[in-house]
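[1] Provide a 3D model corresponding to the input given below.
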Amino acid sequence: MPDLTIIIPNFNGKSFLKECFNSLKNQNYPFEVIIIDNASTDGSADYISNNYPEFTLIRNNTNRGFAVAVNQGIKSTDTEYVFSMNNDVVLEMNCISNLIECLKKNSNYFAASSKMIQYHNKTKIDDAGDEYTILGYTQKVGNGKSTDLYQSAREIFSACAGAALYRRDIFDVIGLFDENFFAYMEDVDISYRAKIYGYKCIYCPKAVVYHVGSATTGSKYNRFKIRLAARNNVYVPYKNMPWPQLAFNFLFLIFGFLIKYLFFLKNGHGNDYITGLKEGLNSLNKIDKIEYKRERLNNYIYIEWLLIKNTVKNIFL
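    Down below sits the predicted model:
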C-alpha cells in the first residue's frame, strides 16, 4: 500500500492533463492519485474517467476552489504523505522521491517545496521557495533568474502548493487549508500556521517541476486573480498575527498594500486591487484567528524575524 497520495485539483485544464499525468510515470516512488474536478466544462472529468481509470476522480458540482479541492483529497486518504500538484505542472524524473528524501531529514518539517521552472522558458526559475514579508505579500524567490541558481536545500517560509509535499499527520495538528481563501495565498497561510506551531518548510532543489502558470485563470494579471489575491493578503496577517504583532506591523502592511496598489494602478488594475482589499476587510468576520498561546511566544518572535529578514532581502537582493 503506497504511503503517498498525489492530489490534483482541476478546472478546465484538459489541455494540460496528458503531459501532467505522463510525467507521473517518471517517478520511482509508489503513489495513488486523487483528482478533484471543480465542475469543468471542457470535458476534463470524462477525459480522466475514460483514460485514467486507475486514478480516483472526485467530481464537484460547482467550482469550489483550490483550497476545498485539496482538502477533499486530504480527507479521502490516510497516507503518510500528500503531494499537492497543479494540473499545469510537469514533473521531472524522480521529483517525488527527492521531495520524500528532503522531508524525511527532519521530523519537524511540515512541507517540502520543489524547484519550479518556467515551462515556456526552461532556463528561468518560476519559484525556488516562497518568502513572506512584513509588507504583507509573498516573494517568489528566484523568479525569472537562471536555473543554475538555488542549488542548495534551505529553510523557506512557505511551500508553493502547486508542487509541494506535506506530512499528513501535521494537518491533524494544525488543520487543513483555509477554505475561505478559495485560491491564492492558502499555501502561505497554512505554512504560516505551521510555523506558529513550531514546524518548518524546506526547499528541495533536486525536485524539479515545470510550471506553465496561471493556467486556470488565464493570465498572470487578471481581474479575478488580482481581486482574490488582494483579499487573501488581508486575511493572512489578520488570521495569523496576534493583536500586538499586528499593531507593530500595521504601518508596514499599509505601506506594502500601497506599493501593490501603485503597481496595479500602473498596469490598469488599481480598482481590482482596491476591490479585493475592501472585500477582505469587510469579510474578516469569516476568518478564525489563530489562538495565541504563551508557550508559542518564541515561534512568534522567530516568525517576526523572518518577516523582517525576508523584506530586507527582497529590497536589497
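
[2] hey, let's count contacts and neighbours off CA atoms from now on
    Fine.

[3] what's the spacing between the residue nearest to residue 228 when sequence neighbours are not counted and residue 214?
    Closest residue in space to residue 228, ignoring its immediate chain neighbours: residue 276 at 6.0 Å, by C-alpha to C-alpha, 6 or more residues apart in numbering. Counting by C-alpha to C-alpha, to the nearest Å, the gap from residue 276 to residue 214 is 18 Å.

[4] do the same with residue 141
    From residue 141 over to residue 214 the distance is 17 Å, taken as C-alpha to C-alpha.

[5] Grab the nearest non-local neighbour of residue 72.
    residue 36 (7.6 Å).

[6] Can you show me the helices along the protein?
    Secondary structure of the chain (DSSP state H): helices at 14-24, 44-51, 66-75, 95-104, 168-174, 186-196, 223-240, 243-266, 270-282, 297-316.

[7] Next, format those as JSON lines and append mean neighbour count.
    Formatted as JSON lines, the helices of the chain follow (neighbours: other C-alpha atoms under 10 Å):
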{"stretch": "helix 14-24", "mean neighbour count": "17"}
{"stretch": "helix 44-51", "mean neighbour count": "15"}
{"stretch": "helix 66-75", "mean neighbour count": "22"}
{"stretch": "helix 95-104", "mean neighbour count": "21"}
{"stretch": "helix 168-174", "mean neighbour count": "15"}
{"stretch": "helix 186-196", "mean neighbour count": "24"}
{"stretch": "helix 223-240", "mean neighbour count": "22"}
{"stretch": "helix 243-266", "mean neighbour count": "15"}
{"stretch": "helix 270-282", "mean neighbour count": "19"}
{"stretch": "helix 297-316", "mean neighbour count": "15"}
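
[8] Second chain to compare with the first, below:
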Amino acid sequence: MKKIAVVILNWNGVQLLEQFLQSIIQFSPEATIYVADNASTDDSVSYVKAFFPTVKIVQNDSNLGFAEGYNEALKYIDAEIFALVNSDIEVTENWLRPIIETFESEPQTAIIQPKLLDFKNKEYFEYAGAAGGFIDKYGYPYCRGRIFETIEKDNGQYNDNREIFWASGACFFIRSAVYNELKGFDGTFFAHQEEIDLCWRAFNKGYKIKYNHKSVVYHVGGATLQQGNPKKTYLNFRNSLLMLTKNLPKESLYKVLILRMILDGIAGIQFISKGKFSHFWAILKAHFSFYSLFSSTYKKRDKTQSTKYYNVKSIVYNYYIICGKIFVN
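    This is a model prediction of the structure:
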C-alpha cells in the first residue's frame, strides 16, 4: 500500500479543527495525519497537541496562504501521496481506499478528486469542485454539478470514475513525485485557482487528472474567506489572468487575454450597477497587479502547451445565451 499523508492547512481555524478533525482521524487508518499551521494566533496548535497527540504538526513561520503554505509544509512530509484537505472538510468511511486503489492501478494518473458535496445541504454538490472541474476555451472554470451559480442535486448522475481537467483544492490528492516535479503550487497566487494552474501544468506534461465518485467528502465552503469578500474577488480575477498567461497555447494567448480583460470590465460595470463598489475596485486592483506580474509570469511558461485543454468553446455563451445550466460532456 502506498504511503499517504493527509495534510490539513490551518490558519486560526481552531473551531473547524474541533468540528472536523475527529472524522478525518477516525476514517483515515491508512494515513498519517498532519496539521500544517500557517502561524495561527488562536489556540489551534495547542488544541491539536492536547486532544489529538497522534496528529503531527508542521508550523510555518508566517501566514503564507494556501499555495505557499502547502509548498513550505510539504517539504517536511515524507509520503508517496499527499492528500491536501481543507480544514472545513468532513470525510466519510473508506474515503481513502478508492483513491489509493486508483493510484496503484493507474500509474499515469497524478491527481485525483473525490465527490465533493455540500456540508450544509448534503444532497447537493458543493461549489468548489462538485464532480470534477473543466475550463472553457477562454479559461473560465466550471464543474460537473456546478456551472457559475447553478448547483445540481446529486442524483447519481456523476457516479463514474473519469478524467477531468482540474481537481478542487478543497480535497486534492497528488503523487508527491509529481508535486515535486512541478515545484508545487505557484506561490504568487497566494490562494484561489492555484490548484487549476497546477493541474493545467500536469496536463501539459501528459499526466491524467481523475474524479472518483466512490470517495465522498462534504465541504462547508467559504469558511476562511466568504464568497462576498472583495479580497476573494481580487484573487480570483488576478489569478485567472496569471493562470492563462502561464498555460494557454501561444497562438491564442493574447487574443484570450484581451477578451478576458474586456469581460472583466463588463463584470466591473455590473458590480457598480449593483452598488458593490468595493468589488469594482478589487477588479481594478487585480488588473494592475496582473500587469506588474505579467513579465515574471510569462517566464514561467512550459516549453509546450496542449491545445486540447478546453471542454466547450464558451461556457459563458452556453450558460447565458442558450441557457445550458448543467454539465454536458
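
[9] Name the residue in residue 141 and residue 214 of the first structure with the higher neighbour count.
    The residue with more neighbours, out of residue 141 of the first structure and residue 214, is residue 141; 17 against 14, by other C-alpha atoms under 10 Å.

[10] Nearest residue to that one in space, ignoring adjacent ones along the chain?
    residue 128 (5.2 Å).

[11] show me the contacts for that neighbour.
    Residue 128 of the first structure makes contacts with 113, 114, 115, 116, 140, 141, 142, 143, 150, 203, 205, as judged by C-alpha atoms under 8 Å, 6 or more residues apart in numbering.

[12] hmm, try it at 6 Å
    115, 141, 142 (C-alpha atoms under 6 Å, 6 or more residues apart in numbering).

[13] any idea what it aligns with in the second structure?
    Applying TM-score structural alignment, one finds that residue 128 of the first structure aligns to residue 131 in the second structure.

[14] Kindly report the same for residue 253 of the first structure.
    For residue 253 of the first structure, the aligned position in the second structure is residue 260, judged by TM-score structural alignment.

[15] Report the separation between that match and residue 281 of the second structure.
    For residue 260 of the second structure, the distance to residue 281 of the second structure - C-alpha to C-alpha - is 17 Å.

[16] Next one: residue 314 of the second structure from residue 134 of the second structure, what distance?
    12 Å.

[17] Also residue 119 of the second structure?
    22 Å.

[18] Give me the more crowded residue out of these two.
    Neighbour count, other C-alpha under 10 Å: between residue 119 of the second structure and residue 134, residue 134 has more, with 22 against 18.

[19] Hmm, residue 168 and the more buried one touching each other?
    No - with contact defined as C-alpha atoms under 6 Å, residue 134 of the second structure does not count as touching residue 168 (10.5 Å).

[20] Map residue 172 of the first structure onto the second structure.
    Counting by TM-score structural alignment, residue 172 of the first structure lines up with residue 180 in the second structure.

[21] got a list of what that match touches?
    By C-alpha under 6 Å, 6+ apart, the contact list for residue 180 of the second structure is empty.

[22] any idea how far it lies from residue 191 of the second structure?
    19 Å.

[23] With residue 316 of the second structure instead?
    24 Å.

[24] Equivalent analysis for residue 10 of the second structure, please.
    In terms of C-alpha to C-alpha, residue 10 of the second structure sits 13 Å off from residue 191 of the second structure.

[25] Who has more neighbours out of the two?
    The neighbour comparison of residue 10 of the second structure against residue 191 (other C-alpha under 10 Å) goes to residue 10, with 27 against 22.

[26] which residue packs closest to the more buried one, ignoring adjacent ones?
    Using C-alpha to C-alpha, 6+ apart, the nearest residue to residue 10 of the second structure is residue 37, at 4.8 Å.

[27] neighbours around that neighbour, how many?
    Neighbourhood size, residue 37 of the second structure [other C-alpha under 10 Å]: 25.

[28] give the contact list for it.
    Shown in contact with residue 37 of the second structure (C-alpha under 6 Å, 6+ apart): 9, 10, 11, 59, 60.

[29] Now rank those residues by neighbours and give me the top one.
    Among the contacts of residue 37 of the second structure, residue 10 has the most neighbours (other C-alpha under 10 Å), with 27 neighbours.

[30] list the residues that contact both of residue 134 and residue 168 of the second structure?
    By C-alpha under 6 Å, 6+ apart, residue 134 of the second structure and residue 168 have no common neighbours.

[31] which residues are contacting the lengthiest strand in the second structure?
    When the second structure is parsed with DSSP state E, its longest strand is strand 208-219. The contact list for strand 208-219 of the second structure, computed with C-alpha under 6 Å, 6+ apart, reads 88-91, 95, 109-119, 132, 159-164.

[32] List buried residues within these.
    Buried members of the contacts of strand 208-219 of the second structure, scored by 16 or more other C-alpha atoms under 10 Å, are 88-91, 95, 109-119, 132, 161, 163-164.

[33] Okay, and which of the residues you listed map to strands?
    Using DSSP E, these in strands are 89-91, 109-118, 161, 163-164.

[34] Can you tell me which of those residues is closest to residue 302 of the second structure?
    Distance to residue 302 of the second structure across those (C-alpha to C-alpha) is lowest for residue 110, with 17.9 Å.
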